[in-house]
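Enquirer: got a predicted model here, sequence first, then my questions.
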Amino acid sequence: MRESELESLMDDVYSFCGKHEILIPKMDDDYPRSKFIDLQLQELNNRFDVVTSDLLLGMASLNPRDSKFLNLKWIKDLAIVMAKTKLDQTWSLVYLLVKLTLILHVATASVERAFSIMKLIKNDLRNRIGKEFLNGWLVCKIEHKVYATISNDAIMDRFQRMKPRRIQL
């Protein structure tokens, strides 16, 4: 694009900005970074190590839109084509990065959901719950759809078989 279309694109951008009275910053000028940007960069550097940052940059570069991949719009399309053409075996690390990109959103959402549920369960009134009890409670709350399919009789039978009880449930 730099060789053939950049100048016409920039002409269109300048024309659009002039027409709508939008100030165009001079990209060659030196702009001082704000303290806010420095704080954001410091926070990112504190949260992510070099390996994680490289992984995130690699994931961002895998977007097949506007690239040499024909008829591919989404990263899932890239994964499908790689699997069908057996490129997942030739380029195994690239395919691994594609798979990580696809599952990252689901994994992040699952962790966020678990923390939200934990905040509901372990509140100020119940702040001394033990780890084992909290873990059991979280599993039941997160997987409530699975537990809804189990009958109360089956639960009582299982509980009764765990060890002898004074009273039969």
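Expert: Yep, it's here. Not measured: the values here are computed from a predicted model. Residues are numbered from 1 along each chain as shown.

Enquirer: drop to CA atoms for contacts and neighbour counts, all remaining ones
Expert: Will do.

Enquirer: from residue 141, how far off is the most centrally placed residue in the chain?
Expert: Nearest to the mean C-alpha position of the chain, counting by Cα atoms, centre = their mean, stands residue 105 at 3.0 Å. Using Cα to Cα, to the nearest Å, we find residue 105 at a distance of 21 Å from residue 141.

Enquirer: for comparison:
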Amino acid sequence: MDDAYVPYGKSARYAHARNQKNDDHFRREVYIGVIDQISQELDNRFDEINMELLSCMSAFSPSKSFASFDAQKLRRLAGFYPNDFSNNNLVQLELQLDNYIDDMKRTECFQGLDNIVDLSVKLVDTNRHKVYDMVYSLLKLVLLLPVATASVEMVFSTLVIVKTKSRNKLGDIVLDDCLQTFIERDIFFQVDEDDIIETFMSMRKRRINK
């Protein structure tokens, strides 16, 4: 790394004139450039709203005896869902949160949980999802958010593959069917082709009898 950097196709004299070492080139022009690109991509994917959502979602974590619990963050998280939480619901949520965390910390079966999926299962098993119905509703939204986000990104990624130039004039219904079969291809690969043909042919007569 201490040797003079020689660009591809250039002579050693050119490298000597620049007086640049391999370490300097790869550290400043390559390594830092890649870090900048990664940073820009993260900024594009995780804007202030997304970071706020992730921060608030972490307050639900049951790990280390609910060490990350923050009632204020959870109230702020509920504010992102105005269609699911009315003003009355927000008041009920605020009243439930204090009792909820006290109950979670002193109940043995909730100790040692590591993720919110296990937490939701335990709440249902102990019927506490009915006692803390507003807390449980918010927890369900938190569980659905990553799946919904990943599903949307998957559809857009698939759309680039399926909607080629030759299929550019496809109607929405046909395009939706193509997307569904491509996205769920692992399931469709298990279906026998003969069964598909027989089902299609039995839908209606394909030829008029003369």
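Expert: Perfect, I can see it now. Fair warning: this is a prediction, and the values are worked out from it, not measured in the lab.

Enquirer: before we move on, back to that, aligned partner of the residue nearest to the centre of the first structure in the second structure?
Expert: Under the alignment defined by TM-score structural alignment, residue 105 of the first structure corresponds to residue 146 in the second structure.

Enquirer: then residue 128 of the first structure?
Expert: That one, residue 128 of the first structure, aligns with residue 169 by TM-score structural alignment.

Enquirer: just confirm its match is within a strand.
Expert: No. Counting by DSSP: H, G, I helix; E, B strand; the rest coil, residue 169 of the second structure is not part of a strand but coil.

Enquirer: where do the helices sit along the second structure?
Expert: All helices of the second structure, identified by DSSP state H, fall at 12-18, 22-24, 32-45, 48-57, 63-66, 71-78, 87-106, 116-125, 128-131, 133-162, 172-183, 185-188, 193-203.

Enquirer: any idea which of those helices is most buried?
Expert: helix 71-78 (a mean of 19; mean count of other Cα atoms under 10 Å).

Enquirer: what range in the first structure does it sit on?
Expert: Helix 71-78 of the second structure maps onto no residues of the first structure, going by TM-score structural alignment.

Enquirer: contacts for that helix next, please.
Expert: Identification of contacts with helix 71-78 of the second structure by Cα atoms under 8 Å, 6 or more residues apart in numbering yields 53, 55-57, 59-60, 85, 90, 93-94, 97-98, 138.

Enquirer: give me the distance from that helix to the chain's centre.
Expert: Its chain's C-alpha centre and that of helix 71-78 of the second structure lie 20 Å apart, by Cα atoms, centre = their mean, to the nearest Å.

Enquirer: quick one: that helix to helix 133-162, angle?
Expert: 50 degrees (axes from the mean of the first three to the mean of the last three Cα atoms, to 10 degrees).
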